[in-house]
Every structure is written in structure tokens, then in C-alpha cells.
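Participant: Structure for this input, please:
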Amino acid sequence: MEKVTLNDQKARWIGTPLITIGLALYIHPEAFFPTVDWFEAWHWLSTSFLNTFFVWEGCRYIFIRSRVLYPNYSQTKKRLFYEAVVIIVYIFIITSIIDYGYCYLLLGKDLPVLFKGFKIGLIPTTIVTLIYESVFFFESWAADVKKSEILARENVQSQLDTLKNQLDPHFLFNSLNTLASLIDDENKPAQEYLDRLSDVYRYVLISKDKNTVTVEEEMQFLDAYIYLNKVRFRENLQIEKQVSRQTYHQQVAPLSLQMLIENAIKHNIISKDKPLKIKISEDGEGYLQVENNIQEKKTFEKSTKVGLQNIVNRYQLLSDRQVEIVKNNDFFKVKIPLLQ
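Facilitator: The predicted structure is shown next:
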């Protein structure tokens, strides 16, 4: 579980005495005005301090625990319900101990009115809870804005790189159409190859402006991409897909699966004696995984891992879950989170 840290030391040092004094003056002003009854004032200040201190520290711990258990924005209702139930139980117990243990047994005061301490304890509870929830809300909002800005910049940069490195899309499609007209109608393999190439390029152009696409869209694009590579490598490239129809409605980052397959093809030997086997499947824990056997090429060119790092960077912006990379002597596996 992710550790939650709060930068609230100053608030606790300042807030506890302020609430202590304010609570004592509000509940028992007769101890302070018109003249100060020092014994009564000390009694109510100390009682108010114990209530405020234990309420603040207890609610703080409960708030941290609830953020660990329910960290996502979609879990806000569960988190607030958990906080409310646990805090109410905690406040009842702690105020009962202070009322009967401190006020009655230690100071010898009369038995407090039933639930009076509990009702008073709800005042600092409400203040403390509002402080932490407000800070948490604005921190989450600021983090989301920052993520959106970073993602927008990455998309703009990606589009700029596309404009720098690729031909004008209309020119390319017109060229593909012209090429298709030059291919003999009886040459079905060439027509099919050209159609799939058009599908691949069309998907790249459409998806470049999207943060996520459905698994179904990505898999349809992948079929065209795999077809192009199968023409080149034939049975030396073996790709197996095991993805349920239910998963097709979930989301992934566009081109992420294609980049993983491209990496496998780029860095491994593919031959009749050493076929490259790639498997795309679900792991049952909300991830899609792409796994291939390792038979690395003997080359002096060192891998930059830019494509893989691109996927890792995008998922850091899209999800709290991280891309997982597993490598041993036999296989290389990358797991990408499924997005709702």
C-alpha cells in the first residue's frame, strides 16, 4: 500500500490550542467572565485540551488510514463512509473515557450528562475533518490539473514529432490509393497487404489525439499490424491472443500493445530455427500482458528503450497503477494496467 504523509505539523501546533481555548470559552463562559474562576477555568481548559488533542490525533490517523484503503477518486463515497463510522465510534469511546475517567474519577466532578462529552467532542471533530478533507480535495484537484497539463504537453510534442517525421497524411493516402489502382485485381495478397497498411496508418492518425482507446479498437488495429509482420516473417513469427470479450470494453493507452510487439520483433532473432513467440493475455488482476521468449540479436547497437519508457511515462499520467516489467533468462514480459 502507498504510504500517506501529511505536512500538517504547524496546523496541529497552532490549531490544538486555538480550538482548546475557543471550545472552553464557548461551552463554559461563566468560568472566565466576568471574573476568572481559576479552578473551573483550569478544569474546562484541560478537559477541552484532552478532547481536542485526542480527537485531532485520532481523526488524523483515521483520515490517513482511509486514504490508504481508498486512494482513488472513484472510491470517495466508500472513504467518507468509512471515516464517518470509525470516527463516530472513536469519538464516543474517547469522550466517555475523558468524561468518566478524567472529570469524574480524577477531578471528582459530578457525573456528566449522558452523551454531553460526545456532543461537545463533535465540534473539534467537525473542524478537524473539514480541514483535512478540504486540503485533500484541493491537493487532488491540483494534482489532476498538473497531470492534465503534462499529458497535453506530451500530446502536443507527439503531434509535433509526427509532423516532423511523417509525410502529409493526405499525400500518403492519395499515394496508397494510386498504388492500389496499379496493382492487378488478381493479385489478392498485394491488395490485402495495401489495405492493412492503410488501416494501420489510419489508426495511428486517429489515435494520436486520444489519451485512451478501448481494448477492442487496439486489438483490431493489432490484427492489421500483425498481418503486415506475418507477411514478412511468415510462420517464424507466432502471436497468440487470449483476451476475453468483457475486457474489450476497457481502455488502454493507444499503440501501447503495438509498441510492445514492435520491441519484441526489433530486439529478437526471428528465424525458422528460432521462431519468436509472443503471447497477449490477461493476468486476472486488471492487467494486459505481452510476453515473448528471449533470443536477443547479436548487435553493436544498444537499445535506447525509448518505446518502453514512453509507455511507462504515459501510464504514470493515466493511472495510479504502474507498468510492470519482468525479465529472466527465458522470457520478457510487460504488464500494462487496464483502465476503466
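Participant: drop to CA atoms for contacts and neighbour counts, all remaining ones
Facilitator: Noted.
Participant: Name all residues that make contact with Lys335.
Facilitator: Residues near Lys335 by C-alpha atoms under 8 Å, 6 or more residues apart in numbering: Tyr287, Leu288, Gln289, Val290, Val323, Glu324, Ile325.
Participant: Give me the subset of those residues lying in helices.
Facilitator: Taking DSSP state H, every one of those sits outside helices.
Participant: Going through those residues, which ones are buried?
Facilitator: Neighbour counting by 16 or more other C-alpha atoms under 10 Å classes Tyr287, Leu288, Gln289, Val290, Val323 among the contacts of Lys335 as buried.
Participant: Closest one to Asn310 out of the residues you listed, please.
Facilitator: Nearest to Asn310 among the buried ones among the contacts of Lys335 is Val323, at 10.9 Å by C-alpha to C-alpha.
Participant: Was I right to think Arg314 contacts Ala253?
Facilitator: Yes. Counting by C-alpha atoms under 8 Å, Arg314 touches Ala253, with 7.4 Å between them.
Participant: Which stretches in the stretch 101-250 of the chain count as helices?
Facilitator: Secondary structure of the stretch 101-250 of the chain (DSSP state H, counting those that start in this stretch): helices located at 116-165, 169-182, 188-207, 215-233.
Participant: Make a markdown table out of these and add distance to Lys266 and mean neighbour count.
Facilitator: Output for these, formatted as a markdown table (distance: least, C-alpha to C-alpha, whole Å; neighbours: other C-alpha atoms under 10 Å):
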| stretch | distance to Lys266 | mean neighbour count |
| --- | --- | --- |
| helix 116-165 | 20 | 14 |
| helix 169-182 | 25 | 12 |
| helix 188-207 | 18 | 15 |
| helix 215-233 | 11 | 17 |
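Participant: Need the buried ones among the contacts of Lys335 in JSON lines (columns: distance to Ile62).
Facilitator: Formatted as JSON lines, the buried ones among the contacts of Lys335 follow (distance: C-alpha to C-alpha, whole Å):
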{"residue": "Tyr287", "distance to Ile62": "31"}
{"residue": "Leu288", "distance to Ile62": "34"}
{"residue": "Gln289", "distance to Ile62": "36"}
{"residue": "Val290", "distance to Ile62": "40"}
{"residue": "Val323", "distance to Ile62": "30"}
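Participant: let's see this one next to it:
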Amino acid sequence: MKNFKIREIHVRWVGIFLVGFLVMFTEQEGTQAAALPFWTHYFISVGFTAIYWNGAYLIFMRFRKVFPEISQTYKRIILTYMALFFWMSVGGIPFKMVLGLVEYTWSGVLLACSEYFLLNIILAIIIGTIYETVFFFEKWKESIQQNEELKNQQIRTQFEVLQNQMSPHFLFNSLNTLTTLIAENQQVAIDFTQKLSEVYRYILQNKERDLVHLHEELDFARSYLYLLKMRFPDNLTATFNVDKKYENLSIAPLTIQ
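Facilitator: All right, here's what the predicted structure looks like:
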């Protein structure tokens, strides 16, 4: 019981029985439903409430999946409410026909659609507003958590960069490699020197930045990998497989390294 948390499914099914009870009192005198025995009337009311509410839940989940971003909130809300209004108007009609509460005629269907139209709209607005409010705050909380994680990653990255700058091992190893290349192949030594300057220029230019474009980070990683391959030509292999459409996204500097 210590780990028990109130979840949406708990609220939904408790709410179904409560709303089902309240809906009974909205039945107009003289209708077939109002003339039923209390418990029969109650369970039918709960059944229809369950049908409507669970259908509405599926609508919410569908549009959240299609339009998950905060920037898509207006589009998601408009389409969700349109689908909700339609569902609340016609969703239960087939079941009412099965129970004999609606005539198998067009006039019977139209009457059933309009009979509780105002109540259905009110319930759709109330339930929709609750779901959208909860979803908005969940996304807002996720956004805050992501920002905090990004800040923490940035601090760790800056610390690692500082460590790398303070430690001369990489530079000394690179210079030793360069000395060997100068004696063996001057053109390769020139290329190596250019890559080494690119690596340290990137580190110095971006150590204070929060984010860089992914294509910049990939270029740096390739230059860094080039230097390492000069030291370990046969013992180090790496491949880059990044779709072009992602290269303008942002990433914390030096994370690929």
C-alpha cells in the first residue's frame, strides 16, 4: 500500500459510478429510462457512462499521440473537442437501440441525439478540460525536468572539458604522433596538424556554450577520431550514421566525444 498511487484509471472508474448515479436524476419524467426500477436504471446509467467516458479516453489518447507537443496544443484541443462532441452525441445510440430505448427509425435516432445534447456537451467540456489541464501540466513538468537534466549534463561536460584541458596527455600524445609523421610523411603531418588545430579551436570556442548544432558536433567528432586513428590505425574503427534531417538539431558540446 505504501507504493499505491492514484492513477487515471482509478479516477475514471470511480467517476463512472458517481457520474452514472448523477445522470439518473437528469432523466425526464415519462421517459422509458425514468420508468425503470432503481437498480436497473442505475446499472444502465453506469453502463452508458462507462461507454461514453472510455470512448472519450481513447479519443484523448489518440490525439495526444498524434499531436504530442505543447506547440500543437490548439490543434489538439480543437480536434479533440470536435471528436468528443460527436462521440457524446451518437456514441451510445447503437446500445440504446439494443436495449429498446431508441426506435429503429431516423426520427428515433435524431431524437436520441438531441435528447441529452446539452448535458453531453457540458460533460464533454468538463471532462475534456480536466484531461487537457492534467496533460498540459505533465508536459510542463517534463519540460522542466528535461531542462534540469540538460543543465546537469552541461555542468558535467564543462567539468570534463576542463579536465581534458588541464591534462596534457592528449596533447603530448598528439605531438609525439606529429613528430613521427613529420619524419615519415609531411603531407599527412600537415593534415594531422590542421585536424589538431580544429579540435582545440572547437573546444575553446564552445566550452561556454550550452548547445551546438549536431552537424558541428559531428565535424568535431570526426576530427577527433582522425587524430586517434593516427595513433591506433588498425585498432580503432568508428562509423557515423546520422540522417541529414537531424543535423540542425541541438546538442550539448563534446557529448559525442
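Participant: Tell me which of the helices of the stretch 101-250 of the first structure sits nearest to Glu262 of the first structure.
Facilitator: Ranking the helices of the stretch 101-250 of the first structure by proximity to Glu262 of the first structure (C-alpha to C-alpha) places helix 215-233 first, at 9.5 Å.
Participant: average gap between that closest one and the second structure?
Facilitator: Compared with the second structure after fitting, helix 215-233 of the first structure deviates on average by 4.0 Å (mean C-alpha distance after the TM-score superposition for the first structure).
Participant: In terms of secondary structure, what does that helix contact?
Facilitator: Identification of packing neighbours for helix 215-233 of the first structure by 3 or more C-alpha pairs under 8 Å, 6 or more residues apart in numbering; DSSP states H and E yields helix 188-207, strand 251-252, helix 256-267.
Participant: now the ones you listed in JSON lines, with distance to Val306 of the first structure?
Facilitator: Shown next, in JSON lines, are those (distance: least, C-alpha to C-alpha, whole Å):
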{"stretch": "helix 188-207", "distance to Val306 of the first structure": "18"}
{"stretch": "strand 251-252", "distance to Val306 of the first structure": "19"}
{"stretch": "helix 256-267", "distance to Val306 of the first structure": "10"}
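Participant: Between the ones you listed, which one is closest to Pro17 of the first structure.
Facilitator: Checking these against Pro17 of the first structure by C-alpha to C-alpha gives strand 251-252 as the closest, at 50.1 Å.
Participant: distance between that closest one and the chain's centre?
Facilitator: Here strand 251-252 of the first structure is found 13 Å from its chain centre; the criterion is C-alpha atoms, centre = their mean, to the nearest Å.
Participant: so how much does that strand differ from the second structure once superposed?
Facilitator: Strand 251-252 of the first structure versus its aligned partner: 4.4 Å mean (mean C-alpha distance after the TM-score superposition for the first structure).
Participant: which secondary structure elements does that strand contact?
Facilitator: strand 213-214, helix 215-233.
Participant: Contacts for the longest one next, please.
Facilitator: What it means is helix 215-233 of the first structure. Contacts for helix 215-233 of the first structure (C-alpha under 8 Å, 6+ apart): 193, 196-197, 199-200, 203, 237, 247-252, 254-255, 257-258, 270-271.
Participant: again, but for the first one
Facilitator: Residues external to strand 213-214 of the first structure that are found in contact with it (C-alpha under 8 Å, 6+ apart): Ser207, Tyr248, His249, Gln250, Gln251, Val252, Ala253, Pro254.
Participant: With distance to Ile19 of the first structure as new columns, can those be given to me in a markdown table?
Facilitator: Formatted as a markdown table, the contacts of strand 213-214 of the first structure follow (distance: C-alpha to C-alpha, whole Å):
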| residue | distance to Ile19 of the first structure |
| --- | --- |
| Ser207 | 55 |
| Tyr248 | 54 |
| His249 | 51 |
| Gln250 | 48 |
| Gln251 | 48 |
| Val252 | 49 |
| Ala253 | 49 |
| Pro254 | 52 |
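Participant: Looking at those, which one is closest to Lys241 of the first structure?
Facilitator: Tyr248 (12.4 Å).
Participant: show me the contacts for the closest one.
Facilitator: With C-alpha under 8 Å, 6+ apart, Tyr248 of the first structure has these contacts: Thr214, Val215, Glu216.
Participant: so how many other residues sit close to the first one?
Facilitator: Read it as Thr214 of the first structure. 18 (other C-alpha atoms under 10 Å).
Participant: what's the closest non-adjacent residue to it?
Facilitator: Excluding the flanking residues, the one nearest Thr214 of the first structure by C-alpha to C-alpha, 6 or more residues apart in numbering is Gln251, at 4.3 Å.
Participant: Give me the distance between that neighbour and Glu83 of the first structure.
Facilitator: 31 Å (C-alpha to C-alpha, to the nearest Å).
Participant: just Phe233 of the first structure next, same as before
Facilitator: In this view, Phe233 of the first structure and Glu83 of the first structure are 58 Å apart by C-alpha to C-alpha.
Participant: Nearest spatial neighbour of Glu291 of the first structure, chain-adjacent residues omitted?
Facilitator: Spatial nearest neighbour of Glu291 of the first structure, chain neighbours left out: Lys333 (4.2 Å); criterion: C-alpha to C-alpha, 6+ apart.
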